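Q: Below are the sequence and a predicted model; questions follow.
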Amino acid sequence: MSGLNIRQALLATAAAILVVPSVAIANIDNANTDMSVTATGSWKFEPDFFATYAPVTALDMVRRIPGFSIEQGEGRRGFGENASNVLIDGDRPSTKSDDIITILSRIPASQVAFISLSEQAGADTETQGQGQVVNVVRIRSAKVNGTYEATIVAGRRYGFQPSLNTSATMRRGDTSYEVNFSSYSERVYGFGPEDFKTGSGRLVERRYYTGKGGHDEAAFGGAIKTRVGGAKLNLNGQLRWNDKFDIRNAEYSNAERERTGEEFLMRDGPIGDLSYELGGDIEFSAAPKTSTKIVGLYRTGNESSFSSIETTRIAQPVTLFETRSRNKPMEAVVRMQNDWAAVRGHAVQFGAEIAYNRLDAQFSVANSVAGAVTNFPASNVLVEETRLEPFVSDVWTLGPAWKIEAGAIAELSKLTLSGDSTAERRFTFIKPRAIATWTFSPQTTLELRAERQVAQLNFNEFATSVDVTVGNQVDAGNADLVPEKSTTLSALIRHKFLDRGSIQFRADYQLVSDTQDLVPITVRDADGNIIAQFDGTGNIGKSTKWNGELEITLPLDWLTKPIGFVGIEARYVGHYHGSRVTDPVTGLNRRVSQRPLWHQQWDIRHDMADLGLVFGGSISVQDANYDYFFNEKRRQKEGTRTTIFMEYSKFKLGTIRFQVTDMAGFRRDRFIYAGTRASDTLTQIVNRERRLDPLLQLSLSGKF
């Protein structure tokens, strides 16, 4: 589907919603008694509002809030800027290993007193920079309560793969204790051909692949929340184990379908890796109308991988290519924020954050044909960064309908590389931000935003790696990599209707400098002669990006109730991502790598509350991804993913869910050029398809 057609589809869908008969648009005076709203954009949802959905956890409840989507940060630098838009009892969890979705899934729905939603700038000091914030407030109970979910996934060639998630919380006065355990197991079997052709499209060789992959993970954690004098103290920790494998076989044949060889690939990583995190915060008031919060976080672990690919061709010697890596990342963060409310109509926050990040990366390659270890650039590097970020912001309440949040973060950082690559750089960034919200009716909010952002560096991109699944493609470490910077102007309008319906449209325009993309990395000998050229992540100058997003949640009772059906709800999410950058190889304009032009998803569900039954399904499809290597253009297209499910919530032990997922296969096309892409001379075309079997899933979830 072309970009034009997508834009037309988004506009047509929005228009269809806007012409819903006026009788369907709910007046706030007739809202359900289990939901209340004020003219200042604050909503309160009582547990009865969610009863029709038979929620098991707080996550089930938050996902049913009209017009709200969970945000988990956007890969920005620092702890403070990566805040989610969900709070638990008014606090932001002091963790980066656990995402907010996982944390919400551990809270029983029966322990939620109510959920509040604020849709104004500076909604909460814990999540400044967010224009929409949810706060899940729990019941204070001395009983032990918790959640559990047990899942079995199976397929025609999968076997049974179990997963378990459980948590328990106990309160004693002002102190609560939580322990949680999770285990995850996944197996995927894929099959399909890969065709190697000449530049003119003539088939030279076909490789037919069959394989299986798996991912096993287990985590154990806990948290303590208490009061020490007049201060609130939160402590948390987690230990996580990861293991992953991929095994693949291939049969080679020529254009006449005669067997010419075979291939065996084995890839592991992570390999039984352990990681842990310790975090906590303390909040107190040292002066009137002032609140201080200090956050501490430390996490570290191992990231190991091993891969080998053995190729046997008729009348040729066996070749074996192996890679090994062992990375040790570490992060330590201390943040202090002060909230001052001494001036009427203003809420001022100021403070500073200090962070230290480190990656010790070790990598090696062995090739049996050469008979010796092959070294690549930046095979062993130590990356260290120290960062200081003072910040200040002010939330200005202009009246019941208007709020403005304005602030700035200054970043002072030092980055050093040692080992096979050596470098030292210092950065100074100023990141201003301004957000204005206008609540011009209880159901309708307009948000305007302008901000300067700096992307988080991925330290793994300073070190070399090799992807053995794509012709031993080298991702060369780049010692010259710097953070991407962008200035964003955005607007959002959100409207609620039918008590449970909403429509939201967001658009933004970004001016980007030091755009991160693929760049050629050249290796020279002592005399300056080029001995090798690889691709790696680097900076390719300025670019522009523009995005559009349309979300619609449409309850259909107004349409179906006259014919005897209630509880049917449809949802649509559409994204459009445009971009333009100058290609460093060809000098021509193109899209930024790894940005699908569009993505769409349709969901429908039918809640039959009296019977405890829910039926539903979803369809998801997206445009192709493009990668631009120095001598290759690669296109990958994910297939359509469809899911149908049925839930029964009146089972004594909890809620039973049965789900069938038609796994999306994919097609990858590689266009390889002579010399570089600038030559415009194709020498090889490689087409790969992977098909996956459908998955069957049975789960039991409950609360105690």
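A: Received, thanks.
Q: from here on, contacts and neighbour counts on C-alpha atoms
A: Noted.
Q: List the neighbours of stretch 210-218 that are in contact with it.
A: Stretch 210-218 has contacts (CA atoms under 8 Å, 6 or more residues apart in numbering) with 181-192, 240-250.
Q: make it 6 Å
A: 182-191, 240-249 (CA atoms under 6 Å, 6 or more residues apart in numbering).
Q: What about those residues, which are in strands?
A: Judged by DSSP state E, the contacts of stretch 210-218 include 182-191, 240-249 as members of strands.
Q: so how far is stretch 398-412 from its chain's centroid?
A: 26 Å (CA atoms, centre = their mean, to the nearest Å).
Q: actually stretch 183-195, not the one I typed
A: Worked out by CA atoms, centre = their mean, stretch 183-195 lies 21 Å from the chain centre.
Q: before we move on, what about stretch 235-253?
A: Distance, centroid of stretch 235-253 to centroid of chain: 19 Å (CA atoms, centre = their mean).
Q: For Ala401, which non-adjacent residue is closest in space?
A: Thr439 (4.7 Å; CA to CA, 6 or more residues apart in numbering).
Q: wait, doesn't the one you found sit right on Thr445?
A: Yes: using CA atoms under 6 Å, Thr439 makes contact with Thr445 at a distance of 4.5 Å.
Q: give the contact list for Lys703.
A: 108, 146-147.
Q: separation between it and Lys143?
A: 13 Å (CA to CA, to the nearest Å).
Q: got a list of what the closest residue to Thr487 other than its chain neighbours touches?
A: Spatial nearest neighbour of Thr487, chain neighbours left out: Arg452 (4.5 Å); criterion: CA to CA, 6+ apart. Arg452 makes contact with 431-432, 486-487, according to CA under 6 Å, 6+ apart.
Q: Show me these that map onto strands.
A: Those of the contacts of Arg452 lying in strands (DSSP E): 431-432, 486-487.
Q: Top of those residues by number of neighbours, please.
A: Ser486 (23 neighbours; other CA atoms under 10 Å).
Q: so that residue touches Asp514, yeah?
A: No: contact status for Ser486 versus Asp514: not in contact, 8.7 Å apart, counting by CA under 6 Å.
Q: so what's the nearest residue in space to Arg426 that is not next to it in sequence up against?
A: Leaving aside its chain neighbours, Arg426 sits nearest to Lys414 (4.4 Å; criterion: CA to CA, 6+ apart). Lys414 sits next to 385-386, 425-426 when contact means CA under 6 Å, 6+ apart.
Q: Next up, a structure to set beside the first:
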Amino acid sequence: MLIPTAVNARDKDDVPVAGEKDSPTVGAQVFQPDYFNRYAPRSALDMLSQVPGFVIDDGNNGARGLGQATANVLVNGERFSSKSDSVRDQLRRISAKDVVRIEIADGATLDIPGLNGQVANVIVNTTATSGQFRWNTGFRPHNTEAQLYGGEISLSGKSGKLDYTVSLNNDNDRFGADGPILITNGAGDLIERQDTTFSGKFDNPRLSTNFTYTFAPDTLAHLNLKYGEDFFWRRETELAVPASGPVRDRLVLSDEDGPAYEIGGDFQFPLGPGKLKLIGLERFKRDNFTSTLVDRFDDGSPDTGFRFAQRNGYGERIGRFEYDWNMLKADFQLSGEAAFNRLDRASALYELDDTGTFVALPFPAGTGGVTEDRYEALLSVTKQLSPKLTLQATGGAEYSKIEQTGSLPNSRQFTRPKGSVSLAWKPSDDFDVSVEVRRKVGQLGFGDFLASVNLNDDNGSGGNNELQPDQSWNVELEANKKFGPWGSAKLQVRQAWFEDFVDFFPLENGGEARGNIGDAKRLHIQFSGTIKFDPIGFKGAQLSFDATKRWMDVTDPFVGGQREFSYDLNSQLELDFRHDIPDSDWAWGAGLFTFNPAGYSRRYEIGRYWEGPSFASVFLENKDVLGMTAKVQISNVLGARNKGWRTVYDAERPDGAVLFNEVVDRRIGPIFRFTLSGNF
């Protein structure tokens, strides 16, 4: 995390306090700390989460390089530059008592190119050393061990011109389900019943340090250091009783571990008529993955099985500059970026022989390396056309070179235009509209260049050395309306037209891989907001909602015809009711979450997997338990299940006949969680 501090606490060198002299952004909606008192917030995240109608968007996570700002949260007018930490993680480390105010403004009105729609600017002033902690624990009565060691502890402070934060956190979870999988033939006759149970866990401990040094109010340096380890484990058992033949007992074990680090920083200083910001980032992640499948039979037949092992090294190195100046009553920015991404992978496939030994099989397509060297240059201008209308325009291009080593070496070069134009209109204090047109270049998953297998599903993906990033034209409209004491609402409409869209496509050798399948389009409509019930006498009660619906259209490369994007989102609904009981430390509430993903289409099968139909939860919170906040939550009270189906064909679609149908319906059960948070 970077905690950008445009201006910091006054010390012997008379550096002004953030927010003390700076006036709020013109036209912004301002939330003072007193507004959040009834929620007893511990962090900036607790505060921002209670801003009516505002939904945090992490933006750049997984995007190409650092690029222009797309996350909708700033701190002291500066964007976060870490790629490993989410916006929520970084806000959680800012103490609520250090927040001067929160401003909500349209991104196009700010001096940061790339922002559009509602943006939160959290004004922070660190004045003394303070600490925060959060302990997350929980358990599920079925198939999982207890979740005991989740949470975070952080310490923030100031020494002269140096602001610092040190954080130790562990993002973790425990999960599992049990129930039947029914296998039928094309006529619906039962082939096999599989009684399955799976359980798993992951822990991601991280140590992060963040420093900000203020040489002068307009000369700043930031440094981020982060190191962590990832641990994942999953066990699945399956007792398969066929209509005829021996009973099969399957065990599948999967585990993954590896280190990860990130080093990043920036230096901002006045230069000529403007200011120059230099940014650098280096990050690396190592994954060591192994999956083992063994089948045993009750008739004495020899055991059968496979093992798949994969070692990945992902790296990214970025250098970027941003030069900002004012000219012709407009704000300009010239930016340039060089990004170098890499993947080194070694894969191995083994088969269990009659002696119980795993013997290596040829799998050359799973080993190799991929690199991309990318260079980008953009010029942006932001101009206020009238007191109520602001224009932001960006234009430029990127050059990239992608090289692959291994069994299918290849090298290609691309030059592509990029840019955007947006307008923000604010006709009144309680209503604003923004429209943006943007040309984007997508980010490839480097693993798609090389082959991999899924042992339990008995399928795999071949390598594709001709893969290239998709490009798209995107039009986005956002309208925000405030309803005074009743709350606020936001409508977002996004239309995207893709070229070289990436999905599964057929290989000439009869296999399949991720590849470019042509043109596609997607319409995204999202409606969110907050309804407050104070006007009807239900003091302290509010309902937040967030509903999303997508319509997608792409030509299936296997059978023709139009379909959805594989694994994309069809629809989603989230409702959260909260009641902070007046004149007390108690709060209670309930939530509902429904997630409806799209299915997938492959050469020999189609399918869809999800959990639902809906997750419901209830909670009870006390904000002063020996000075701490304690929250008890019960989730999945409506009994959502782990569900799915797939149809596998005996030859490539559409000519193949149904080999079997698979229907999954497994119990998840209730989820109990307890959170304890506080300050020190």
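A: Okay, I see it. Just so it is clear, the model here is predicted, and its values are computed rather than measured.
Q: what's the TM-score here?
A: Remark: TM-score between the superposed chains equals 0.92 [TM-score structural alignment, normalised by the length of the second structure]; 648 aligned residues with a CA RMSD of 2.0 Å.
Q: ok, now which ones touch Phe321 of the first structure?
A: Residues in contact with Phe321 of the first structure (CA under 6 Å, 6+ apart) are 308-309, 366-367.
Q: next one: Val686 of the first structure
A: 195-196, 669-670.
Q: switch to 8 Å and redo it
A: Contacts for Val686 of the first structure (CA under 8 Å, 6+ apart) come out as 194-197, 669-671.
Q: Same check on Thr444 of the first structure?
A: 493-496.
Q: Alignment lookup: it to the second structure.
A: Superposed on the second structure with TM-score structural alignment, Thr444 of the first structure falls opposite Phe431.
Q: thinking again about what came up before, and the buried ones among the contacts of Lys703 of the first structure, selectable in ChimeraX?
A: In ChimeraX, a selection of the buried entries from the contacts of Lys703 of the first structure looks like this (16 or more other CA atoms under 10 Å):
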select :108,146,147
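Q: so which of the contacts of Lys703 of the first structure hold up in the second structure?
A: Counting by both residues aligned by TM-score structural alignment, their matches' CA atoms under 6 Å, the second structure reproduces these contacts from these: 146-147.
Q: from the contacts of Lys703 of the first structure, which is closest to Gly548 of the first structure?
A: Pro108 (35.1 Å; CA to CA).
Q: re earlier: secondary structure element for the residue nearest to Thr487 of the first structure, which one?
A: Taking DSSP states H and E as the definition, Arg452 of the first structure sits inside strand 444-454.
Q: Grab the nearest non-local neighbour of Gly319 of the second structure.
A: Of all residues not flanking Gly319 of the second structure in the chain, Gly280 sits nearest, at 4.6 Å (CA to CA, 6+ apart).
Q: in which helix or strand would I find that neighbour?
A: strand 274-297.
Q: now for that strand, which elements pack on it?
A: Applying 3 or more CA pairs under 8 Å, 6 or more residues apart in numbering; DSSP states H and E, one finds that strand 274-297 of the second structure contacts strand 248-271, strand 304-327.
Q: Only the buried residues of stretch 113-127 of the first structure, if you could.
A: Of all the residues in stretch 113-127 of the first structure, those buried under the rule 16+ other CA under 10 Å are 114-127.
Q: can you pull out the helices in the first structure?
A: 3-18, 58-62, 100-105, 557-560 (DSSP state H).
Q: Turn these into a markdown table, columns for mean neighbour count and distance to Ser620 of the first structure.
A: Below are these laid out as a markdown table (neighbours: other CA atoms under 10 Å; distance: least, CA to CA, whole Å):
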| stretch | mean neighbour count | distance to Ser620 of the first structure |
| --- | --- | --- |
| helix 3-18 | 14 | 14 |
| helix 58-62 | 22 | 21 |
| helix 100-105 | 18 | 21 |
| helix 557-560 | 15 | 25 |
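Q: could those be laid out in a markdown table, adding distance to Arg344 of the first structure?
A: Output for those, formatted as a markdown table (distance: least, CA to CA, whole Å):
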| stretch | distance to Arg344 of the first structure |
| --- | --- |
| helix 3-18 | 39 |
| helix 58-62 | 32 |
| helix 100-105 | 33 |
| helix 557-560 | 45 |
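Q: mind checking which of those is nearest Tyr509 of the first structure?
A: helix 3-18 (16.1 Å).
Q: Provide the aligned range in the second structure for that closest one.
A: With TM-score structural alignment as the criterion, helix 3-18 of the first structure doesn't align anywhere.
Q: So which residues make contact with that helix?
A: Here helix 3-18 of the first structure makes contact (CA under 8 Å, 6+ apart) with 503, 550, 574, 576, 597-598.
Q: please redo it, this time with the cut-off set to 10 Å
A: 2, 25, 502-505, 548-554, 572-578, 597-600, 623 (CA atoms under 10 Å, 6 or more residues apart in numbering).
Q: Is it possible to mark the buried ones in those residues?
A: The buried subset of the contacts of helix 3-18 of the first structure - by 16+ other CA under 10 Å - is 502-505, 548-554, 572-578, 597-600, 623.
Q: returning to that earlier point: any chance you could list residues touching both of Ser486 and Asp514 of the first structure?
A: By CA under 10 Å, 6+ apart, Ser486 of the first structure and Asp514 have these common neighbours: 542-543.
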